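Chemist: predicted coordinates and the sequence they were generated for:
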Amino acid sequence: MESYVTELGQLTTSAISDALDVLGYNGGIKNFRIYSCDKRIIGPVFTVEFADSSEPAKAADYIEEVDPGTVVMITNNNREDCTVWGDLLSLYAKNKGITGTIVYGCFRDIEEIKNIDYPIYSTGLYMKSGKNRVKLKSIQEPIVIEGTKINPDDFVVVDTSGLLHIPKELIDKVIPLAQEIEVVENRIRIDIASGKEIRDSRETHDYNQFALRM
């Protein structure tokens, strides 16, 4: 897992996205943004799902089961009226070495979380607690976000460009392909800096081979 994270961290989100396109998998998940800091979030995911609750429900206890180097990926079904993550969980996660958190829904305590430099990617902010509004439905089970099925230990790459999901069964194909794409693009950058026409450079380095593989 650690070697995958290191290799993904050396690649641009665009190159990884292009590699996924070549392999016939979209991977992009819309409607998220980084709120707390600009750190990239890269790693295997620990999945968490919440469900609506009409009965009293305590705060969910699962964070102790998340391994260091893992990304907590939560779906609260994009609810806008309550939160499922805040400053206490962020502080615990940071101290444990958890990489970051992705919330399909809302979180709170943004200023406190900014102060500890913990990365959160979410679809919204709101202050109302999830207690007595939602309950923990599952951990480490498949979840669906914006039509994308995410399994435990799949990979995500998140930065200011967006959120990418990489199924674990594709990771060994995605990384070398993205590396190949970056090599070609870096050669084109060198050509552009030297004054060469971009169309000529693309032809020289067979840039469109990647689009034509799709």
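Modeler: Sure thing, it's come through. Numbering: from 1, shown residues only.

Chemist: make it CA atoms for all contacts and neighbour counts henceforth
Modeler: Fine.

Chemist: now stretch 65-84: buried residues?
Modeler: Along stretch 65-84, these residues count as buried under the neighbour rule (16 or more other CA atoms under 10 Å): 66-67, 69-80, 82-84.

Chemist: show me where the chain has strands.
Modeler: Under the criterion DSSP state E, strands of the chain are mapped to 28-29, 33-34, 41-52, 71-75, 100-107, 120-125, 134-139, 143-145, 148-150, 155-159, 162-166.

Chemist: which stretch among those strands comes nearest Lys58?
Modeler: Between Lys58 and these, the shortest gap by CA to CA is with strand 134-139, which sits at 7.4 Å.

Chemist: list of residues touching the closest one?
Modeler: Counting by CA atoms under 8 Å, 6 or more residues apart in numbering, the neighbours of strand 134-139 from elsewhere in the structure are 46-54, 57-60, 62.

Chemist: from the chain's centroid, how far away is stretch 101-117?
Modeler: Stretch 101-117 has its average C-alpha position 15 Å from the chain's average C-alpha position, going by CA atoms, centre = their mean, to the nearest Å.

Chemist: gap between the two ends of that stretch?
Modeler: The separation between the terminal residues of stretch 101-117, taken as CA to CA, to the nearest Å, is 12 Å.

Chemist: which residues sit against that stretch?
Modeler: Under the contact criterion CA under 8 Å, 6+ apart, stretch 101-117 has outside partners 32, 35-37, 71-87, 90-91, 119-128, 145.

Chemist: check contacts around the closest residue to Asp191 other than its chain neighbours.
Modeler: For Asp191, the nearest residue in space outside its immediate sequence neighbours is Ser201; the separation is 6.4 Å by CA to CA, 6 or more residues apart in numbering. The neighbourhood of Ser201, defined by CA under 8 Å, 6+ apart, consists of 188, 191-192.

Chemist: going through those residues, which ones are buried?
Modeler: Among those, those scoring as buried are 188, 191 (criterion: 16+ other CA under 10 Å).

Chemist: before we go on, here's another structure to hold up against the first:
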Amino acid sequence: MDSLVITDACDANEQLIESGDIRILPPIFQMYGKRRAFSGRIVTVKVFEENVLVREFVASKGHGRVLVIDGGGSMKSALIGGILSNSARKNGWAGIVVYGCIRDVEDINGCDIGVRALAAHPKKPKKTGAGERHVTIRIGGAEVRDGEWLYADSDGIIVSKTELSV
């Protein structure tokens, strides 16, 4: 992310926020990873307490995109850890937002990627392969659509229908 500041983007785009073209995710996420600010086109995946689809995405080329994982807000297991965050970094993902938990916090914090998650949890996820790709998801009442744009910094996370200028 070059220098887009979330607070400035919100101040400059109040009409787009009112219309729903820009949505602000609820302030429920913890910050992990070395990148405190990141942005990119969104790729969505919906899973519940399992991460086979997540593993497939981070193993593919990210091209500066952001993976948004709807884990249903579950606090019963982690959806990514150090291995997957490092895979995402190596494959060019800008960041990962997890509506659920992560693990291997020290490994993730040492990785040059931006990660947001609800909390850390030591239990690994199941490996069933269940889930959905490229679907519209809801996080705290805010819709997140595959192909939209996500911007994250220390002040929060916003999602926009279109790319915002820096």
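Modeler: Looks like it came in fine. As the structure is a computational prediction, the values presented were derived from the model and not from experiment.

Chemist: next, the TM-score between them, please.
Modeler: Counting by TM-score structural alignment, normalised by the length of structure 2, the TM-score of this superposition works out to 0.84. Behind it: 160 aligned residues with a CA RMSD of 2.2 Å.

Chemist: now render the contacts of strand 134-139 of structure 1 as TSV, adding distance to Thr101 of structure 1.
Modeler: As requested, the contacts of strand 134-139 of structure 1 are arranged in TSV below (distance: CA to CA, whole Å):
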residue	distance to Thr101 of structure 1
Phe46	10
Thr47	10
Val48	11
Glu49	13
Phe50	15
Ala51	18
Asp52	21
Ser53	23
Ser54	26
Ala57	22
Lys58	20
Ala59	17
Ala60	15
Tyr62	13
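
Chemist: just the buried subset of those residues, written out for ChimeraX, thanks.
Modeler: Command for ChimeraX, covering only those of the contacts of strand 134-139 of structure 1 found buried under the criterion 16+ other CA under 10 Å:
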select :46,47,48,49,50,52
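
Chemist: burial count for Ser3 of structure 1?
Modeler: For Ser3 of structure 1, the count of nearby residues is 8 (other CA atoms under 10 Å).

Chemist: could you pull up the residues touching the residue mapped onto Asp70 of structure 2 from structure 1?
Modeler: Matched to structure 1 by TM-score structural alignment, Asp70 of structure 2 sits across from Thr75. Going by CA under 8 Å, 6+ apart, Thr75 of structure 1 touches 48-50, 103-105, 143-145.

Chemist: out of those, the closest to Asp159 of structure 1 would be?
Modeler: Minimum separation from Asp159 of structure 1 among the contacts of Thr75 of structure 1 (CA to CA) is found for Val103, which lies at 14.3 Å.

Chemist: identify the residues contacting Phe46 of structure 1.
Modeler: Here Phe46 of structure 1 is in contact with 66, 70-73, 139-140, 152-153 (criterion: CA under 8 Å, 6+ apart).

Chemist: and the residue mapped onto Glu141 of structure 1 from structure 2, how many neighbours?
Modeler: For Glu141 of structure 1, the equivalent position in structure 2 is taken to be Val135, counting by TM-score structural alignment. The tally of other residues near Val135 of structure 2 (other CA under 10 Å) stands at 15.

Chemist: surely Val135 of structure 2 is in contact with Asp146?
Modeler: Yes - using CA atoms under 8 Å, Val135 of structure 2 is in contact with Asp146, at 6.2 Å.

Chemist: okay, helices next: where are they in structure 1?
Modeler: With DSSP state H as the definition, structure 1 shows helices at residue ranges 2-9, 13-22, 87-96, 110-115, 171-193, 198-204, 209-213.

Chemist: can you count the residues close to the counterpart of Trp149 of structure 2 in structure 1?
Modeler: Structural correspondence for Trp149 of structure 2 with respect to structure 1 (TM-score structural alignment): Phe155. Here the count is done by other CA under 10 Å, and Phe155 of structure 1 has 26 residues near it.

Chemist: same check, this time on Asp107 of structure 2
Modeler: By other CA under 10 Å, the residues close to Asp107 of structure 2 number 15.

Chemist: tell me, what's touching Val135 and Asp146 of structure 2 both at once?
Modeler: Residues touching both Val135 of structure 2 and Asp146 comprise Thr44, with contact defined as CA under 8 Å, 6+ apart.

Chemist: measure the residue positioned nearest the centre of structure 2 to Thr162 of structure 2 for me?
Modeler: Closest residue to the average C-alpha location of structure 2: Val97 at 1.7 Å, with CA atoms, centre = their mean. Remark: distance between Val97 of structure 2 and Thr162 of structure 2 (CA to CA) = 19 Å.

Chemist: over to Ser60 of structure 2?
Modeler: According to CA to CA, Ser60 of structure 2 stands 24 Å off from Thr162 of structure 2.

Chemist: cool, Ile42 of structure 2 as well?
Modeler: Between Ile42 of structure 2 and Thr162 of structure 2 the computed distance is 11 Å (CA to CA).

Chemist: more neighbours: these two, which one.
Modeler: Neighbours were tallied for Ile42 of structure 2 and for Thr162 using other CA under 10 Å; the higher tally belongs to Ile42 (25 against 13).

Chemist: which position in structure 1 aligns with the more buried one?
Modeler: Matched to structure 1 by TM-score structural alignment, Ile42 of structure 2 sits across from Val45.

Chemist: need the contact list for Pro125 of structure 2.
Modeler: Pro125 of structure 2 makes contacts with 49-51, 77-79, as judged by CA under 8 Å, 6+ apart.
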